[in-house]
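# Sequence first, predicted model second:
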Amino acid sequence: MRSNGEPSRRSRPSHWGCWRHPAARRTTGSLRLALRSFLDLLRMRTFRGYLGILVSSAALLFSYISTAPFVLQGVFEFSELEFAATFGAVGLGLLLTSLATARLLRRRHPRSVIRSAQLIQLAGVLLLALVIFVDVGTGWSHPVLLVASLAVAVVPCGAIGPCCTALAMAESGQRAGSASALLGVGMFLAGGLVSPLSGNGHPAIIMVALMLIAVVTGPMLGSLTARRR
């Protein structure tokens, strides 16, 4: 900043309206350097842990998205309006959870929020498994319990995702771009792997099985985030 209040040449916005990144902090782009950056990040224990938690949370979310139409409409015989209302309510819960997490982080560490969300999620998946296995075994169904257990199982993803992303990016340092790429690829790779499984076998049992695997894997991978003494 010059003495007359005008921005200096170094910090002046470029012709497309963006502020120039300091030349000393720029990195050259090449496939070799990008791959090296990815490998360096994957060698970091804490980054792998947060990446794993995020991937398991995404797997649970995508297993719900891909199987919900078959479970709610095919197995529990929800009408189109009931399915839309349920899907919209869970989506609204995800949004509200993300907003509440932003306020909660003023008083609690993100790792604490993640652990609490994982416990809530585990309780929701276990309740969902009970509701579905009772329906499959006895034919007795309770739509209210089903919707409630689905919400408790899925809505915590709105807290786990942002917290894991923030902590993983904090670990990445100057490799923030590479870290963001790995996080994005991991999430959608999980979605691409679990979604086709929804058509194999009983959709409700497939959904519960995928959610159980995800909700158990998340805390196990979370142990990687504990720093070694």
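Right, received. Where do you want to start?

# From here on, just use CA atoms for contacts and neighbour counts.
Noted.

# Please, where are all the helices along this structure?
31-42, 45-68, 80-104, 110-138, 143-154, 157-172, 176-194, 203-222 (DSSP state H).

# Tell me which of those helices lies nearest to Arg228.
helix 45-68 (9.3 Å; Cα to Cα).

# buried ones in that closest one?
45-68 (16 or more other Cα atoms under 10 Å).

# returning to that earlier point: what's the closest of the helices of the chain to Cys18?
Between these, helix 176-194 lies closest to Cys18; by Cα to Cα that is 17.6 Å.

# quick one, the closest one and helix 45-68 angle?
40 degrees (axes from the mean of the first three to the mean of the last three Cα atoms, to 10 degrees).

# Nearest the geometric middle of the protein, what residue?
Gly161 (3.6 Å; Cα atoms, centre = their mean).

# surely that one meets Leu54?
Yes: between Gly161 and Leu54 there is a contact under Cα atoms under 8 Å: 5.8 Å.

# Next, count neighbours for Asn200.
Around Asn200 there are 9 other residues, counting by other Cα atoms under 10 Å.

# surely Phe78 meets Leu72?
Yes: Phe78 is in contact with Leu72 according to Cα under 8 Å; the separation is 5.5 Å.

# try this one next to it:
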Amino acid sequence: MSARLPLPGWLILLGALTAVGPLSIDMYLPSFPALELALGRGAELTLACFFIGLALGQLFYGPLSDRFGRKPPLYVGVALYLLASLACALAVNIEQLAALRLLQGLGGCAGMVLGRAIVRDRCDARSAAQAFSLLMLVMGLAPILAPLLGGWLLLLADWRAIFAFQALFGLACLLAVHWSLAESHVQRGAAPLALGSILRGYGALLRERHFLAPTLAGGMAQAGMFAYIAGSPSVLIAQYGISPQHYGWVFGANALGLITASQLNARQLARHAPAWLLQRALWAPALAGVGLLLISLLWQGQPPLWLLLPGLFGFVASLGYIGPNAAASALAGQGERAGSASALLGALQFALATLAGLAMALGHGGGSLPLAAAMAVCGLGALLALRLQPRAEAAPQPA
């Protein structure tokens, strides 16, 4: 199937499944003060546990989906997310909530990894990149809308209502998967699952440079955006005195840039191959990151805001081109092991993003310099990672 339709029904459902991650991350951020008042300090721990679940869970769902099809593991993952969300709403202490958030992440990542695999099953490389560009609408809108929805629920009830809403969302997704999503992986593997064979499969993927190069390129760029998410509040609010409300507008403007770029990318895919667009788009975060680092060094960590904000915008907006084309390029040609490839792609990229977030957590002080340095390293790393591709595959492809 092609993704040429304006917004196919199956793609809308995959968008909802992809939204589980950002919805579960951003929606309960406004509830941190009330949550800690009720359960004790450690709200950040619950977020970290969810991240761990997201990263690790992907490695399991991919091989399972290659063996049994996409829908059975999707049933398991969404059902686990639903039950864990209900349990989170009933948690009695912060340690219990952290453990339940780990389970919620293990379930919620199923839609992310299997969504990419289903797109690969239904689309060729160019149509897959178009479909991923449409899914970037969800990834861009969720960080804007989820905190607003969480804040609205806090006005009507307490923090437990947020997890109750997530459980209802999981139930709706589970029913939609059952009634509306056709199985896309009909040629399933016959070999029994074994840890050794799974590890060998991942090892083989890591040795394939046409998979590894775009995966690392997309992961490094995504890590730079994760550094921005983790570091920009302290820089913009604490250093420059931007109010939390105005910071939301800055964050939203950058997310809007990402959305706009992803839709421009979808249009340009009618004339250019995903690999061709990816090669050129990777220059944007590299130049933006280096530019941010240079102005931070020149102004000793306190550059003018009018110079800082365009660099942040350019870096984040470029992900609208890089994310869809990197995923489509990495998954092209994977065939029957698209699930495993999607799982490894997600796990590697999320691991890089988590490392960037940890680096920002350790890099307090120095004004904008730590953030600019992290984004410069990630931008240049993304550009260099694509050089791992074999020369013939790295050459621009005709439209």
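Ah, there it is. Here the structure is a predicted model, which means the values were calculated and not measured.

# picking up where we left off before, which one of the helices of the first structure has the most crowded surroundings?
Most buried of the helices of the first structure by mean neighbour count (mean count of other Cα atoms under 10 Å) is helix 45-68; its value is a mean of 24.

# okay, that helix sits on what stretch of the second structure?
The aligned range for helix 45-68 of the first structure in the second structure is 209-232, by TM-score structural alignment.

# Please compute how far the matching stretch lies from its chain's middle.
Counting by Cα atoms, centre = their mean, to the nearest Å, stretch 209-232 of the second structure is centred 10 Å from the centre of its parent chain.

# Same question for stretch 106-119 of the first structure.
Relative to its chain's centre, stretch 106-119 of the first structure lies at 14 Å (Cα atoms, centre = their mean).

# So which bit of the second structure is it matched to?
Going by TM-score structural alignment: stretch 106-119 of the first structure matches residues 270-283.

# Also stretch 79-94 of the first structure?
Going by TM-score structural alignment: stretch 79-94 of the first structure matches residues 243-258.

# Kindly check the end-to-end length of the match of stretch 106-119 of the first structure for me.
21 Å (Cα to Cα, to the nearest Å).

# And His225 of the first structure, how close does it get to Arg45 of the first structure?
Rather than His, residue 225 of the first structure is Thr. Applying Cα to Cα to Thr225 of the first structure and Arg45 of the first structure gives a distance of 7 Å.

# unless I'm mixing things up, Leu61 of the first structure is touching Ala151, no?
No: contact criterion Cα under 8 Å: Leu61 of the first structure and Ala151 do not qualify, at 11.0 Å.

# Show me the longest helix that occurs in the second structure.
Per DSSP H, the second structure has its longest helix at helix 125-156.

# Can you give the distance of it from its chain's centre?
For helix 125-156 of the second structure - counting by Cα atoms, centre = their mean - the centre lies 11 Å from the chain centre.

# counterpart of that helix in the first structure, which residues?
So helix 125-156 of the second structure sits over no part of the first structure, by TM-score structural alignment.

# before we move on, what about stretch 319-329 of the second structure?
With TM-score structural alignment as the criterion, stretch 319-329 of the second structure aligns to 157-167.

# mean offset of the matching stretch relative to the second structure (after superposition)
For stretch 157-167 of the first structure, the mean deviation from the second structure after alignment is 0.8 Å (mean Cα distance after the TM-score superposition for the first structure).

# which residues are contacting that stretch?
50-51, 53-54, 57-58, 61, 94-98, 101, 110-111, 113-114, 117-118, 183 (Cα atoms under 8 Å, 6 or more residues apart in numbering).

# Mind doing that once more with 6 Å?
Tyr50, Leu54, Leu94, Thr97, Ser98, Thr101, Pro110, Ile114 (Cα atoms under 6 Å, 6 or more residues apart in numbering).

# which one of the residues you listed is nearest Thr217 of the first structure?
Leu54 (10.6 Å).

# equivalent range in the first structure for whichever strand or helix holds Leu82 of the second structure?
According to DSSP states H and E, Leu82 of the second structure maps onto helix 71-89. Mapped onto the first structure using TM-score structural alignment, helix 71-89 of the second structure spans no residues at all.

# do the same with stretch 45-52 of the second structure
Under TM-score structural alignment, there's no match for stretch 45-52 of the second structure.

# rewinding a little: neighbour count for Phe78 and Leu72 of the first structure, which is higher?
Remark: of Phe78 of the first structure and Leu72, Leu72 carries more neighbours, 22 against 17, as counted by other Cα under 10 Å.

# ok, now which ones touch the more buried one?
Phe78.

# Just tell me what Ala194 of the second structure corresponds to in the first structure.
Ala194 of the second structure maps onto Ser30 in the first structure, by TM-score structural alignment.

# Report how many residues lie close to that match.
Using other Cα under 10 Å: Ser30 of the first structure sits among 9 other residues.

# Thank you, goodbye.
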